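Novice: could you work out the structure for the sequence below:
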Amino acid sequence: MSQHPLAYLKKYDAKAIAQHYNQRPLLAVWRLIQIVYMFVGLFVGLQLDKWSGQEDAKLPRRAAQLRRIITKLGPTYIKVGQALSTRPDLVRKDFLDELTKLQDQLPPFPTSVAIEIIEQELGKSIDQIYDYIPDLPVAAASLGQVFRGRLHTGEEVAIKVQRPNLIPTITLDLYVLRLLAALTQPLLPVNLGADLRGIIDEFGSKLFEEVDYVNEAKNAERFATYFSDEPRVDAPSIYWRYSSKRVLTMEWIDGIKLTDVEGIKAAGLDIDELVQIGVMSGLRQLLEFGFFHADPHPGNLFATADGRMVYIDFGMMDQLEQTTKEALVDSVVHLMNKDYQKLGYDYVNLGFLTPDVDIPPIANALESVLGDIMNEKVRDFNFKVVTDRFSGLMYEYPFCMPAKFALIIRSVVTQEGVALSLNPEFKIVQVAYPYVARRLLTDESPGLRQRLIEVLFKNGKFQWSRLENLIKIAKSDDDFDLVPTARMGIQFLMSDEGKFLRKRILLALTEDDRLHTDEVARIWQLVGAELKPNKLWDAAVGAIGSSLPRAIATALPLAFLSGSGS
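Specialist: Below you'll find the model as predicted:
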């Protein structure tokens, strides 16, 4: 197999790709003609159906036509179709059913070609590598196809083989997309189109990482390590001896696709619990680990018979910096506090607004857009609602989408789409808020402790209602346990670090020249049933006990000196 001139690239390089195709303009022009021709045919067909009054009757045929167009256009466009296939609230069912087939029902390439790639990559004959490999793949996706094989040692394995000629297809598409971005940017509002090529470059970087299966294998192991404390989330093990840049051999895991609602029910699995696992795992990836799956469409998520959720396909992952994770938590905290001024500055820290922007008008606009999220309209909240509301805001104010956030939003929106496909009544805020509240109350990191203090105090005054709301929200999370939280709270209050908070709480009890017995009584009503006197005593003893050895160690020399001096 002859190598493409850009095959040497280990990472996405927009400059090198542009230099290559600038010298071959006919390739780009021909590709652009193909794209326009295919989509114009679809739009003309839809218009003719409308004029002839056969729009509804012919819609399934047009949906199939769209799926065929995307399939013919290749990996880049298939990725877009996959993202849309998870949005039942955006795409009508006729098109949704067809787009779902893009996840793993794409045309396979010949098995003989796959075997040739395996032997070339691993340097052995196919019989030396595997005890058994079937004639047909079990799934064919945008970048490769998967065979269910068996090793000579008896383990059932999934063998992922990359499609041939990927580099020419991907690089040409990315080049054309950057050209289209440059042409259409002047037609778009400046605040929306300013970083359009940056978003394409970010996508290109991730696509290049995705075609490197060594990188994917490392990502899978790292993901599994992060979730080692969560038995309900899993990832397949990697067989490094039988893996390379274009071949990946991993543990075979039997599972039910998350789109198969009937199959999930037939297996006796709880759909709401699966939704909870999926969303919680997504939140942990973004806000705890900072390492997240950027392509969690239903073809990459399975439910096992014992109720686990298994992630596969770790090619498209991303890493958030600590400052970005903290800014994301800040934005949720300020939203919970209804502090829209600080929320505006969060958007500056996250790169959505420039540092020189005038915040007060934006804070007022944010309040008008998000002001009812914590009230009774919380039931109507999802990312589709926020997207719709923000679209108007972005026209009026200088918001700009940072390239990195294109993947974050894609990940969150896709996760929400998967949850909506399982449960149309699902609201992500019902899981997200309890999770953030629980983390604020239980996390021992200094950063989150500082954010908890920020929630509980406003202008130096203790906010009893905020503590009450925080506990209410956290208690709606089934994983929240008040006893260890109480133990950690007591331990923190007794420490040097908790000295400030200890004083502030004592002052809060007598603020405004009165004892705040009513506020304390309301909070006790919330926690009293779980914090029985014996449990609270155990928590206090546990908290004190953990700091006792250090206290004794400090006191012993003093006791010895006082004893020797007597």
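Novice: going forward, measure contacts and count neighbours with C-alpha atoms only.
Specialist: Fine.
Novice: host element of Asp49?
Specialist: helix 25-51 (DSSP states H and E).
Novice: my bad, Ser368
Specialist: helix 359-370.
Novice: list the buried ones in that helix?
Specialist: Ile359, Ile362, Ala363, Ala365, Leu366, Glu367, Val369, Leu370 (16 or more other Cα atoms under 10 Å).
Novice: show me what contacts the spatially most central residue of the chain?
Specialist: With distances taken as Cα atoms, centre = their mean, Ser411 lies nearest the centre of the chain, 4.1 Å away. Ser411 sits next to Phe292, His293, Ala294, Asp295, Pro296 when contact means Cα atoms under 8 Å, 6 or more residues apart in numbering.
Novice: run through the strands of this structure in chain order.
Specialist: Using DSSP state E, the strands found in the chain span residues 139-140, 144-150, 156-162, 233-234, 247-251, 256-257, 291-293, 301-303, 309-311, 317-319, 457-458, 461-462.
Novice: columns distance to Glu221 on top of those strands, output as CSV?
Specialist: Listed next are those as CSV, based on distance: least, Cα to Cα, whole Å:
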stretch, distance to Glu221
strand 139-140, 22
strand 144-150, 19
strand 156-162, 16
strand 233-234, 10
strand 247-251, 11
strand 256-257, 22
strand 291-293, 12
strand 301-303, 16
strand 309-311, 12
strand 317-319, 12
strand 457-458, 41
strand 461-462, 44
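Novice: one more to put side by side:
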Amino acid sequence: MTSVRRKEPKPGAGQYRARSRRILRFAAWHLAVTWWFELVLPRIGLGKIAERNRAKRMRRFAQRFHDLAVELGGLMIKVGQFMSSRLDVLPPEITAELEGLQDEVPPVPFAAIRDLAEAELGASLDTLFTSVDQTPIAAASLGQAHRAWLRPDDVADTGLSAVVLKVQRPGIDEIVEVDLAALRKVGRWLSHVRLVSDRANAPALVEEFAKTSREEIDYLNEAANLERFAADFSSDDRVSTPAVVWERTTRRVLTLEDVTAIKITDSQGLQAAGIDPAKVAPVFAEIMFEQLFTNGFFHADPHPGNIFITPNLEPLPDHPWTVTFIDFGMMGEVSAKTRSGLRKLLIAAAGRDGKGLVAAISDVGVLVPSADTAALERAMTELFARFGGMGFAQLRDVDPHEFRDFAVEFGDVVRSLPFQLPENFLLIIRAMSLTSGVCSSLDPRFNLWDSVEPFASQLLRDERGNLVRDVAKEAFDVASLTLRLPKRMDALLTRVEESSLPVTNPRLERQMARLIRTTQRGASVVVFAALIVSGAVIRADSQVMGNVLMFASAIPLLHGLWVGRSRR
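Specialist: Reported below is the predicted structural model:
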């Protein structure tokens, strides 16, 4: 076996400095333009000029950033991809122009890819694989993928033949650090702009982006993410993932089972395989919901290039196809606290509960604790009343004037609130934005509520179980206190009587006895209420258990009545 280790060509320090200067000049110029049109002109009475030219300015900015990102590559592509997915906050002039960055990345010549792969694996590709296709099947901002075939002895060991060889772009480590340094400067600039700093901690967001980017260029980390994700769905027939060929994997080279199938948004391909695209949308949405709200470990880059629909060779009655995920470099984790808040948010959204939705948003940490939420609660209630049950197709048919009237009515309310983005929340927003876009592409009539409501119902049943456990624990604690309280009162009286203070007040003793009886009655009432509420809640799912709990509630009720009468 011949070991080949060739030094990769790297740009010089001068090229890195030029790259950083280009990024900073671009950011400084457009921040200055935005400051002039959005802050200065409105203050001197020329706000109409800014309003009239806003769409054109946004389009020009997006076009220039698109050109800069394609030319520079690196993290600029990732920044553009994130911006293209923010359909919720960025104007369509920007998102539409940047959509092409999802796939529009020029490939690296195969000779450079071969050099890097051989240096990492310590041997010639010809000795490691039967063959490697020199034309990439995917070219991304941080790496690119080539189809390859394992040698017969590796086929016997792994059970795999066709694989995908994923290799980093040469010099990407250094480029990432240069880009992050420039982005940190931009973040510090933004921290001094009150319009931004009141709503987000820009330097903290850059650091979160830096952490995610560094993880994404570590292919050992991606392989570990893949196996963790596969374990989460190991018992779910709807989901599949590629296997990792660990013997051909390093920090900068990743070899995976070739699971290429029908791209999830290829409606013609799905129909040719006998798969109804409209049936794929709700399944995909539910799988993403489970990652976010149940598992807490989610695919943060579910764009169409990373999701396939694979027809099963032996179709199961309920699952004639599976949703196949690839590219696990960008993953997110949801803490237990945030996941609990998101579950409440989902339940509130499904129930069109504006007040509950705002409370859940606060629990998640998107609103600072001091925020006055009364106006936002009214806005959310009004939003649900007007548009709550509509799908995307129906929303497109709504009179634009109605949207504009709503935006005028409540836009200032939303903008004035002190929003913040908790850790990992950008990834959550990205994942849900891409999920929504994929589902709408599969079915223009897709109604997100149709997927949210059954999932929220299941969460509500789970929350009922948690409520019963909490109520039962509370009842047990109260009952224990009730049993211990008379002894503790007697001990207290004994200590007082044995002290140097002469306490022989019959009135005090009568008051203490009355306090004990009152506490016992109160505890009995609490236990009675806990049991009857638990029974009523559980009865919806289990009539027998619910009836038992409700019947048992009579015992503490009778005890409370008996205590009240027996010592009068």
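Novice: counting neighbours, what do you get for the residue nearest to Ile23 of structure 2 when sequence neighbours are not counted?
Specialist: Closest residue to Ile23 of structure 2 apart from its sequence neighbours, by Cα to Cα, 6 or more residues apart in numbering: Ala182 at 6.7 Å. By the criterion of other Cα atoms under 10 Å, Ala182 of structure 2 has 18 neighbours.
Novice: which residue in structure 1 aligns with Ala182 of structure 2?
Specialist: Counting by TM-score structural alignment, Ala182 of structure 2 lines up with Val176 in structure 1.
Novice: these two touch, right, its match and Leu26?
Specialist: No - using Cα atoms under 8 Å, Val176 of structure 1 makes no contact with Leu26, being 11.6 Å away.
Novice: which residues are in contact with the residue nearest to Ile23 of structure 2?
Specialist: Taking Cα under 8 Å, 6+ apart, one finds Ser20, Ile23, Leu24 in contact with Ala182 of structure 2.
Novice: what do we get in structure 1 for Thr338 of structure 2?
Specialist: Aligned by TM-score structural alignment, Thr338 of structure 2 pairs with Thr324 of structure 1.
Novice: in contact with that match, which residues?
Specialist: By Cα under 8 Å, 6+ apart, the contact list for Thr324 of structure 1 reads Asn349, Leu350.
Novice: again, only using 10 Å
Specialist: Leu286, Leu287, Gly290, Asp330, Asp346, Asn349, Leu350, Gly351 (Cα atoms under 10 Å, 6 or more residues apart in numbering).
Novice: same question for Ile262 of structure 2.
Specialist: So Ile262 of structure 2 contacts Gln268, Gly269, Leu270, Ala273, Ile307, Phe308, Ile309, Thr310, Pro311, Val323, Thr324 (Cα under 10 Å, 6+ apart).
Novice: switch to 7 Å and redo it
Specialist: Contacts for Ile262 of structure 2 (Cα atoms under 7 Å, 6 or more residues apart in numbering) come out as Gly269, Leu270, Phe308, Ile309, Thr310.
Novice: and if you look at Met394 of structure 1?
Specialist: Counting by Cα under 7 Å, 6+ apart, the residues that Met394 of structure 1 touches are Asn191.
Novice: how deep is Ser213 of structure 2 tucked in, by neighbour count?
Specialist: Ser213 of structure 2: 19 surrounding residues under other Cα under 10 Å.
Novice: need the counterpart of it in structure 1.
Specialist: Counting by TM-score structural alignment, the partner of Ser213 of structure 2 is Leu207.
Novice: now do its match against Leu143 of structure 1, distance only.
Specialist: Leu207 of structure 1 is 9 Å from Leu143 of structure 1, where distance means Cα to Cα, to the nearest Å.
Novice: joint contacts of those two?
Specialist: Common neighbours of Leu207 of structure 1 and Leu143 (Cα under 7 Å, 6+ apart) do not exist.
Novice: quick one: which helix or strand includes the closest residue in space to Leu467 of structure 2 that isn't next to it in sequence?
Specialist: Counting by Cα to Cα, 6+ apart, Leu467 of structure 2 lies nearest to Ser534, which is 7.9 Å off, once chain neighbours are set aside. Applying DSSP H and E as the criterion places Ser534 of structure 2 in helix 506-539.
Novice: what about the helices in the stretch 1-150 of structure 2?
Specialist: Counting by DSSP state H, counting those that start in this stretch, the stretch 1-150 of structure 2 has helices at residues 13-35, 41-43, 47-72, 75-85, 92-98, 110-121, 125-128.
Novice: quick check: which helices or strands does the fourth one pack against?
Specialist: To tie it back to what came earlier, the one meant is helix 75-85 of structure 2. Where contact means 3 or more Cα pairs under 7 Å, 6 or more residues apart in numbering; DSSP states H and E, helix 75-85 of structure 2 is packed against helix 47-72, helix 92-98, helix 425-442.
Novice: then the first one?
Specialist: Taking 3+ Cα pairs under 7 Å, 6+ apart as the contact definition, the neighbouring helices and strands of helix 13-35 of structure 2 are helix 172-191.
Novice: reformat the buried residues of helix 359-370 of structure 1 as TSV; add distance to Gln128 of structure 1.
Specialist: As requested, the buried residues of helix 359-370 of structure 1 are exported to TSV (distance: Cα to Cα, whole Å):
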residue	distance to Gln128 of structure 1
Ile359	66
Ile362	65
Ala363	65
Ala365	65
Leu366	62
Glu367	65
Val369	62
Leu370	61
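Novice: which residues in the stretch 251-400 of structure 2 form helices?
Specialist: 267-272, 277-290, 336-350, 354-364, 374-387, 392-397, 400-416.
Novice: redo these as CSV? Include distance to Pro106 of structure 2.
Specialist: As requested, those are exported to CSV (distance: least, Cα to Cα, whole Å):
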stretch, distance to Pro106 of structure 2
helix 267-272, 26
helix 277-290, 30
helix 336-350, 38
helix 354-364, 40
helix 374-387, 42
helix 392-397, 34
helix 400-416, 39
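Novice: closest one to Gly465 of structure 2 among these?
Specialist: helix 336-350 (14.2 Å; Cα to Cα).
Novice: got the angle for the closest one vs helix 277-290?
Specialist: 140 degrees (axes from the mean of the first three to the mean of the last three Cα atoms, to 10 degrees).
Novice: what angle sits between helix 336-350 of structure 2 and helix 425-442?
Specialist: Using the same axes, to 10 degrees, helix 336-350 of structure 2 lies at 40 degrees relative to helix 425-442.
Novice: and helix 336-350 of structure 2, how far from structure 1 on average?
Specialist: With the two structures superposed, helix 336-350 of structure 2 lies on average 2.6 Å from its match in structure 1, counting by mean Cα distance after the TM-score superposition for structure 1.
Novice: any idea how far that helix is from the middle of the chain?
Specialist: 12 Å (Cα atoms, centre = their mean, to the nearest Å).
Novice: no more questions from me, cheers.
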